[in-house]
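Peer 1: Next input, structure requested:
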Amino acid sequence: MFSANSRAWIHPLLCLIFSLVSLDVDGGPVPMTILQSAVAKGAVCLDGSPPAYHFSPGFGSGVNNWLVHMEGGGWCRNVEECVERKGNFRGSSKYMKPLSFSGILGDNQKANPDFYNWNRIKIRYCDGSSFTGDVEAVNPATNLHYRGGRVWRAIIDDLLAKGMNRAQNALLSGCSAGGLASILHCDNFRNLLPASAKVKCFSDAGYFIDAKDISGADSIKSFFTNVVNLHGSAKNLPSSCTSRLPQSMCFFPQHVVPTMRTPLFILNAAYDAWQIRNILAPSSADSGKAWTECKLDIKRCSSSQLQTLQGYRSQFLQALPASSSTGMFILSCHAHCQSGDQTTWQAADSPVIDKTRIAQAVGDWYYGRSAVRKIDCPYPCNSSCRNIDNE
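Peer 2: Okay, here's the model as predicted:
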């Protein structure tokens, strides 16, 4: 299932769409900062190259507000997979290209009314551990550096020095593996900012659940255990979780969120396309390839497969935090990552729950205009999913 050549764990098409060719109603490419000073701290990408981020300065009323968004892109759980990433932009800043900001990062007031004039940062993802790794030793045979936790801290320190230490409002966000990172680093982020600042966290498609696959195996649990062990992630996982549970269990949001102190908003599809393909029905559990078409297009699922998907939705909903203080927008779309592109964040035909678009829900929650805890009806009830299903 999880071979070194498998792209399922990296979902490159989605990441390229959101990272390189996002619908740009806001402007041209955003400059990339290569953080050379991080190298001396050992805060480097898998190949030893310096980490990078894109920074669009805030203006007007948003000059002291900071939105830090972490890029997604799967994980590598063994040497072979990490070596493969080392040869592309998922493991080296040498291969990173310019990108434009859109969606939650866009600077168009109509398209992104609550965050358009904030300081907006996108941290590039080049470590394969959701920014948690920290292994000192480097094998010269592979030259792999497992330093994601150091990368995150080096970039945050650089942003603090550039004015984030005076933040009045701040939001730590991310998509997919970056959405998981926004949960794992949330309380730490809060601790690094002024006590007077309003600090919250936002996870888009990062709520990966601890569930068995269709064969009854714990595929995702095994995978995450290998990631944590390889990257030495334990020291950067929330101690509020690792003090209670085995370390690798604390890579699952459902075991971390209940003890978080910082407000969190969860944006996720109940039929998350990546989770269906890789947690529920990975190739190792589907040797007969009966799920191949269903995984690619939910409309091609058989009645029994749809019943299984409804069961997965139930497991997903049960894994969500019960606290009413956690914001939620749980769509019934077959999609993955929805905040980084204008078409899903806020557009005329963006997906809605109760006539509310994602951008409005997140803004209402962040500013406390209303409590937001929206959970969609089961598939296929939401016709507004039509433009994003199966992406």
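
Peer 1: hey, let's count contacts and neighbours off CA atoms from now on
Peer 2: Will do.

Peer 1: Mind jotting down where the strands sit in this protein?
Peer 2: 32-34, 52-56, 65-70, 119-123, 169-175, 198-204, 264-269, 327-331, 352-353, 356-357, 373-375 (DSSP state E).

Peer 1: Excluding its own residues, what touches the third one? List them.
Peer 2: The set of residues that contact strand 65-70 without belonging to it, under Cα atoms under 8 Å, 6 or more residues apart in numbering, is 58, 105, 115, 118-125, 164, 167-175, 178-179, 181-182.

Peer 1: from memory residue 321 sits against residue 253, does it?
Peer 2: No: in this structure, residue 321 is not within contact of residue 253 by Cα atoms under 8 Å, at 9.4 Å.

Peer 1: quick one: which of these two has more around it?
Peer 2: residue 253 (24 against 18; other Cα atoms under 10 Å).

Peer 1: Including mean neighbour count, could the strands of the chain go into JSON lines?
Peer 2: Output for the strands of the chain, formatted as JSON lines (neighbours: other Cα atoms under 10 Å):
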{"stretch": "strand 32-34", "mean neighbour count": "16"}
{"stretch": "strand 52-56", "mean neighbour count": "21"}
{"stretch": "strand 65-70", "mean neighbour count": "26"}
{"stretch": "strand 119-123", "mean neighbour count": "23"}
{"stretch": "strand 169-175", "mean neighbour count": "26"}
{"stretch": "strand 198-204", "mean neighbour count": "25"}
{"stretch": "strand 264-269", "mean neighbour count": "25"}
{"stretch": "strand 327-331", "mean neighbour count": "24"}
{"stretch": "strand 352-353", "mean neighbour count": "20"}
{"stretch": "strand 356-357", "mean neighbour count": "16"}
{"stretch": "strand 373-375", "mean neighbour count": "17"}
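
Peer 1: Make CSV from these and add distance to residue 100 to it.
Peer 2: Shown next, in CSV, are the strands of the chain (distance: least, Cα to Cα, whole Å):
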stretch, distance to residue 100
strand 32-34, 10
strand 52-56, 9
strand 65-70, 13
strand 119-123, 10
strand 169-175, 16
strand 198-204, 19
strand 264-269, 22
strand 327-331, 25
strand 352-353, 25
strand 356-357, 22
strand 373-375, 30
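
Peer 1: Ok, which of these comes nearest residue 130?
Peer 2: Residue 130 lies closest to strand 65-70 among those, at 8.9 Å (Cα to Cα).

Peer 1: The structure of the following sequence is requested for comparison with the preceding one:
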Amino acid sequence: MFDPKSRAWIVPSLCLISLLVSLEVDGSPAPMILLESAVAKGAVCLDGSPPAYHFLPGSGSGVNSWLVFMEGGGWCRNVTECVERTGNFRGSSKFMKELSFSGILGDNQKTNPDFYNWNRIKIRYCDGSSFTGDVEAVDPATNLHYRGARVHHATSHANVAECLQALLSGCSAGGLASILHCDDFRNLLPSSANVKCFSDAGYFIDAKDISGADSVKSLYTDVVNLHGSTKNLPSSCNSMETPSRCFFPQYVMPTMSTPLFILNSAYDSWQIMNILVPSSADPGQAWAECKLDIKKCSSSQLQTLQGFRSQFLQALPTSNSTGMFIISCHTHCQSGGRPTWQDVDSPMIENTTIAKAVGDWYNDRSAVRKIDCEYPCNSSCPNITNE
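Peer 2: Modelled structure (predicted):
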């Protein structure tokens, strides 16, 4: 349980991982808890405020099982963007509010059969670097703290002696973080524990935009340089690749040792809007409607999207141990809500929901490598909207 006086977790005989999180109960709001003890370690949000978290304890068969979900929210690549984030919950815990758990974090056994009674955590994201930054100096003119990795490290420790199962997960920038920190997370836990990682909409690919520019590579290079991320990217990748390339999952995956499940759309709405067709590559806004609604794409635009899908599939790992659910819906992030995770009209591939696919893979009930057909073949896609 949580001791409000000491601001510490007291969970005898459990796998205790005190991590930055935001608590949500399936449809019910939960209070936010500030991890004020982390401030002394320099583990703070961009504005220097303490990190925040929420936690839902496990019960029954799930008391020794842990699900850690890392919140997403893009990145800041320069001082101006990072300063802007300090005025909202993406850069300061001062603006964070109560949240609700649902989807993979929900406590409904019917809609979340494999993880409903686990200890569930959601790490709040307020550093703008997918938890990789670590710069000691703070410019008094901006008061920006690039300390994402410290937040991660300061909160990823505790008595894990009796942890039997664990899953590190996340969405978008948090989904990328679940890949970048996957092997480190595995090393925190007993070798006997079943530890795996799950990335939702975090498999961002190294692709040129429609103008032929390397827009996303430029973005990641700026993020890595600004936040001092190099030393906190997977060392196995850093030894062979330039640091900015180690921000791309396709270059990290070959060196990973911990099993990973990839949930992604081959027509990911964020990637189409920011990697394939960023504003800089479409000054005339010819893609404005298509980027927001794939049904409004012209035949030539759809052909370009099919080419992007091909690049995405080519960037995926070939190992059979990697689980996959690559759908053709035009969306972004699907594990955090019941409608897309598992419900009566949830998106499916081969009559399988996302929840069932992830659960089957995690529990070794079956190998799961489901890759959907080309848009617009999947009739379950109209049931979801872009996030």
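
Peer 1: Give me the TM-score for these two chains.
Peer 2: In this superposition the chains share a TM-score of 0.93, using TM-score structural alignment, normalised by the length of structure 2; 367 aligned residues with a Cα RMSD of 1.4 Å.

Peer 1: that older thread, of the strands of structure 1, which is nearest residue 91 of structure 1?
Peer 2: Comparing the strands of structure 1 by Cα to Cα, strand 52-56 comes nearest, at 11.4 Å.

Peer 1: and the closest one with strand 119-123, angle?
Peer 2: Angle between the axes of strand 52-56 of structure 1 and strand 119-123 is 160 degrees (criterion: axes from the mean of the first three to the mean of the last three Cα atoms, to 10 degrees).

Peer 1: How far does strand 52-56 of structure 1 sit from its chain's centre?
Peer 2: 17 Å (Cα atoms, centre = their mean, to the nearest Å).

Peer 1: Following superposition onto structure 2, what is the mean distance for that strand?
Peer 2: When structure 2 is overlaid, strand 52-56 of structure 1 sits 0.8 Å from its aligned residues on average, using mean Cα distance after the TM-score superposition for structure 1.

Peer 1: ranges for the helices of the stretch 251-391 of structure 1?
Peer 2: Remark: helices assigned in the stretch 251-391 of structure 1 by DSSP state H, counting those that start in this stretch are 253-256, 273-275, 292-296, 303-319, 342-345, 358-367.

Peer 1: distance from the first one to structure 2 after superposition?
Peer 2: Average distance between helix 253-256 of structure 1 and its aligned residues in structure 2, after superposition and using mean Cα distance after the TM-score superposition for structure 1, equals 0.2 Å.

Peer 1: Same check on the third one?
Peer 2: Relative to the matching residues in structure 2, helix 292-296 of structure 1 has an average distance of 0.4 Å after the fit, by mean Cα distance after the TM-score superposition for structure 1.

Peer 1: now that helix: which residue numbers in structure 2?
Peer 2: Aligned by TM-score structural alignment, helix 292-296 of structure 1 corresponds to residues 288-292 of structure 2.

Peer 1: What of the fifth one?
Peer 2: Residues 338-341 of structure 2 are where helix 342-345 of structure 1 aligns, with TM-score structural alignment as the criterion.

Peer 1: That stretch vs structure 1, average offset?
Peer 2: Counting by mean Cα distance after the TM-score superposition for structure 1, stretch 338-341 of structure 2 comes out at 0.2 Å.

Peer 1: hang on, the earlier thing: for the strands of structure 1, which one sits closest to residue 129 of structure 1?
Peer 2: Among the strands of structure 1, strand 65-70 sits nearest to residue 129 of structure 1 (Cα to Cα), with 12.2 Å.

Peer 1: Next, the angle from the closest one to strand 198-204.
Peer 2: Going by the same axes, to 10 degrees, strand 65-70 of structure 1 makes 30 degrees with strand 198-204.

Peer 1: With structure 2 overlaid, how far apart is strand 65-70 of structure 1 on average?
Peer 2: Counting by mean Cα distance after the TM-score superposition for structure 1, strand 65-70 of structure 1 comes out at 0.2 Å.

Peer 1: pretty sure residue 119 of structure 1 is touching residue 58, no?
Peer 2: Yes: the pair residue 119 of structure 1 / residue 58 is scored as a contact, 3.8 Å apart, by Cα under 8 Å.

Peer 1: what do the two both touch?
Peer 2: With Cα under 8 Å, 6+ apart, residue 119 of structure 1 and residue 58 have common neighbours 64, 65, 66.

Peer 1: excluding its backbone neighbours, what's nearest the second one?
Peer 2: The shortest distance from residue 65 of structure 1 to any residue other than its chain neighbours is 4.6 Å, reached at residue 169 (Cα to Cα, 6 or more residues apart in numbering).

Peer 1: which residues sit in contact with the one you found?
Peer 2: 64, 65, 66, 197, 198, 199 are the contacts of residue 169 of structure 1 under Cα under 8 Å, 6+ apart.

Peer 1: quick one: which of those is nearest to residue 375 of structure 1?
Peer 2: For the contacts of residue 169 of structure 1, the nearest to residue 375 of structure 1 is residue 199 (24.1 Å; Cα to Cα).

Peer 1: Now do the closest one against residue 263 of structure 1, distance only.
Peer 2: 8 Å (Cα to Cα, to the nearest Å).

Peer 1: Neighbours of residue 18 of structure 1, how many?
Peer 2: 25.

Peer 1: quick one: it from residue 70 of structure 1, how far?
Peer 2: Distance from residue 18 of structure 1 to residue 70 of structure 1, by Cα to Cα: 12 Å.

Peer 1: Next: residue 216 of structure 1.
Peer 2: With Cα to Cα as the criterion, residue 216 of structure 1 and residue 70 of structure 1 are 32 Å apart.

Peer 1: what do you get for residue 370 of structure 1?
Peer 2: From residue 370 of structure 1 to residue 70 of structure 1 the distance is 26 Å (Cα to Cα).

Peer 1: now do residue 356 of structure 1
Peer 2: Residue 356 of structure 1 is 25 Å from residue 70 of structure 1, by Cα to Cα.

Peer 1: Next: residue 317 of structure 1.
Peer 2: From residue 317 of structure 1 to residue 70 of structure 1 the distance is 25 Å (Cα to Cα).

Peer 1: can you check residue 177 of structure 1 too?
Peer 2: 8 Å.

Peer 1: Looking at the helices of the stretch 251-391 of structure 1, which is nearest to residue 83 of structure 1?
Peer 2: helix 273-275 (22.6 Å).

Peer 1: so who does the counterpart of residue 233 of structure 1 in structure 2 touch?
Peer 2: When structure 2 is aligned by TM-score structural alignment, residue 233 of structure 1 is paired with residue 229. Neighbouring residues of residue 229 of structure 2 by Cα under 8 Å, 6+ apart: 129, 132, 133, 134, 223.

Peer 1: Residue 371 of structure 2 touches residue 325, doesn't it?
Peer 2: Yes: assessed by Cα under 8 Å, residue 371 of structure 2 is found in contact with residue 325 at 6.0 Å.
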